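A.B. asks: Just a sequence and a predicted model for now, questions to come.
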Amino acid sequence: MRILFIGDIFAKVGRDLVRRAVPALVRTRGIDLVIANGENAAGGFGLTRDISKELFDTGIAVMTSGNHVWDKREILGFIDEEPRLLRPFNYPAGTPGRGSTIVTLSSGTRVAILNLMGRVFMTALDDPFSIGRAEAERLRQHADVLLVDFHAEATSEKVALGWHLDGIATAVVGTHTHVQTADAQVLPGGTAYCTDVGMTGPHDGVIGVERGPIIQRFLTGLPTRFDTASGMPRLHAVIVTADVATGAATAIERLSLTPTDIEDLR
């Protein structure tokens, strides 16, 4: 089977790319399931009910998130009633929403999705290594395939978790930094890994926002307003190919698609 995982969807530019690309990729690349990180989909910060529904309507089956998931207050009620929207599993007990889910495809294949968040240079949450592995092992008892979205800042923490879950997870893919890394590989135990899938949105700024004010902030140290960039739209994603019988990955492919690339798929 083949899973398409789309990196951080950023603002309307990212949503427009997803709307155009998902149906074309599903049709031309034999995709069985689409998962995406959507925590920046609402203007670059957070998610709303309407935008979540808009993205699900494109063909996304499950959306993961991270530290920006709470930026729009209305999500607090919606995340409890929408099982397709995940927040990091290692938030403390009592946090709204859920951190993992299992999707059953029409073929009968059961795919588990686990969302974790790192602690290095991030908000201190529960240990993603210990409780993440325990939840991964639990999910594998009930699912044929398991994909983990590790939303983290530090490359070392992401690489370490990939090795920690090698042979348990079908794939461990990183999000959060908005910069696609060139280390997509299948680890010896059969886990597909990529440190960061990248960002689906505008690439003419600084990780999604207008570059001018950000440069001034670095020059002066003064706070600035973050405005969403709009140029150089690009969809970043990976396609993970998995053996359903074993739960192991057999391949992982990085995608970096311009609007012209997407149009050519049609």
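C.D. replies: Sure, I can see it.
A.B. asks: From now on I want contacts and neighbour counts done on CA atoms only, so please keep to that.
C.D. replies: OK.
A.B. asks: count of residues packed around P92?
C.D. replies: P92 sits with 10 neighbouring residues when counted by other Cα atoms under 10 Å.
A.B. asks: quick one: L147 and A169, what's the gap?
C.D. replies: Using Cα to Cα, to the nearest Å, L147 is found at 6 Å from A169.
A.B. asks: Who has more neighbours out of the two?
C.D. replies: A169 (29 against 24).
A.B. asks: What spatial separation is found between the residue nearest the centre of the chain and G14?
C.D. replies: By Cα atoms, centre = their mean, the chain has its centre lying nearest to N37, at 3.1 Å. Separation of N37 from G14 (Cα to Cα): 11 Å.
A.B. asks: Pull the number of nearby residues for the closest residue to T241 other than its chain neighbours.
C.D. replies: In this structure, T241 finds its nearest non-sequential neighbour in R2, 4.5 Å apart by Cα to Cα, 6 or more residues apart in numbering. Using other Cα under 10 Å, R2 has 20 neighbouring residues.
A.B. asks: let's bring in a second one:
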Amino acid sequence: MRILFIGDVVGDRGVDMIETYLPQLKRDLKPQATIVNGENSTPVGRGISQSIYKRLLSSGADVVTMGNHTWDNREIFDFIDDTKKLVRPANFPGKDVPGRGWTKLKVNQATLAVINLQGRVFLPPLDDPFAVADELVQEIRKETPIIFVDMHAEATSEKRAIAMHLSGQVSAVVGTHTHVQTSDGQILNQETAFLTDAGMTGPASGILGMQPEGVISRFLNQRPTRYEVETSEPGILSGCVIDINDQTGHATKIKNVLIDAQHPYDY
């Protein structure tokens, strides 16, 4: 099985990049499943709307994952319980959390499970992602060994720690949230694909998708600043493609995907 994963979609420019390039990537890379992180995909860069969710699906996403901005656009409460293709972090605390923390889809004769987790270092103190992952993976492996984890976290050490903790139990752990693609793609113990961060998809000219003035001002004066999404050209699309053995669930290859002004489309 080949999985294409696209990192955090930011604002209108990010959705435009998905609509422009995802169909081409699917045509040329031929993934059997495509996962897109959409937690920053509204025009203001926080949360997701139903219309944007549908645009991501119509562009070729099979599953949309989320993160710490899951609840920032309240419209999500109107539709998250009605779809199996949108997953939010499984370790949100409390009972009766809207939506689902993982989902599964049939891929030919195999079943792919997709889990979304959120880290706790430098982020709100959710339930323990390690304990939640252990419980979910133990249950899911009764049905399929092919498990993809979107680990939405700030700290690189936390992302790698959970990947090593789950090594051999899941097919891939790919980090999101920090919006900068890393170059450390590898197969841990010849079993589990790992990438610290898939990067972002959206405006390339700002700072992590935001207009630079507000971000720089915050660093200069340490006063609260409203961050605004950058809307100008050029754009960037970041992610990775992972090959997995259907029988064992072990990853055999991981490769970065990057499209921007310095890396024109060449797949």
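C.D. replies: Alright, I've got the coordinates. As the structure is a prediction and not an experimental result, all values here were calculated from the model.
A.B. asks: Please enumerate the helices of the stretch 151-266 of the first structure.
C.D. replies: Using DSSP state H, counting those that start in this stretch, the helices of the stretch 151-266 of the first structure run over 155-164, 211-220, 259-265.
A.B. asks: How about the last one, which residues are buried there?
C.D. replies: This means helix 259-265 of the first structure. In terms of neighbour count (16 or more other Cα atoms under 10 Å), helix 259-265 of the first structure has its buried residues at P259, I262.
A.B. asks: Run through who's touching that helix.
C.D. replies: For helix 259-265 of the first structure, the external contacting residues (Cα atoms under 8 Å, 6 or more residues apart in numbering) are L17, R20, A21, A24, L25, T28, P233, R234.
A.B. asks: Please repeat the previous calculation with a cut-off of 10 Å.
C.D. replies: 16-18, 20-25, 27-29, 232-235, 256-258 (Cα atoms under 10 Å, 6 or more residues apart in numbering).
A.B. asks: before we move on, back to that, joint contacts of L147 and A169 of the first structure?
C.D. replies: Counting by Cα under 10 Å, 6+ apart, the contacts common to L147 of the first structure and A169 are A112, I113, L114, A136, T191, A192.
A.B. asks: So which of those residues is the closest to V69 of the first structure?
C.D. replies: Of all the shared contacts of L147 and A169 of the first structure, V69 of the first structure sits closest to L114, with 15.3 Å by Cα to Cα.
A.B. asks: So which elements touch the host helix or strand of the closest one?
C.D. replies: Assigned by DSSP states H and E, L114 of the first structure falls within strand 110-117. With contacts taken as 3 or more Cα pairs under 10 Å, 6 or more residues apart in numbering; DSSP states H and E, strand 110-117 of the first structure sits against strand 33-37, strand 62-64, strand 100-104, helix 130-140, strand 145-151, strand 171-175.
A.B. asks: what's the most buried one of the ones you listed?
C.D. replies: Looking across those with neighbours counted as mean count of other Cα atoms under 10 Å, the highest average goes to strand 171-175: a mean of 29.
A.B. asks: Which residue, other than its chain neighbours, is closest to I131 of the first structure?
C.D. replies: In space, not counting the residues next to it along the chain, I131 of the first structure is nearest to N90; the distance is 7.1 Å by Cα to Cα, 6+ apart.
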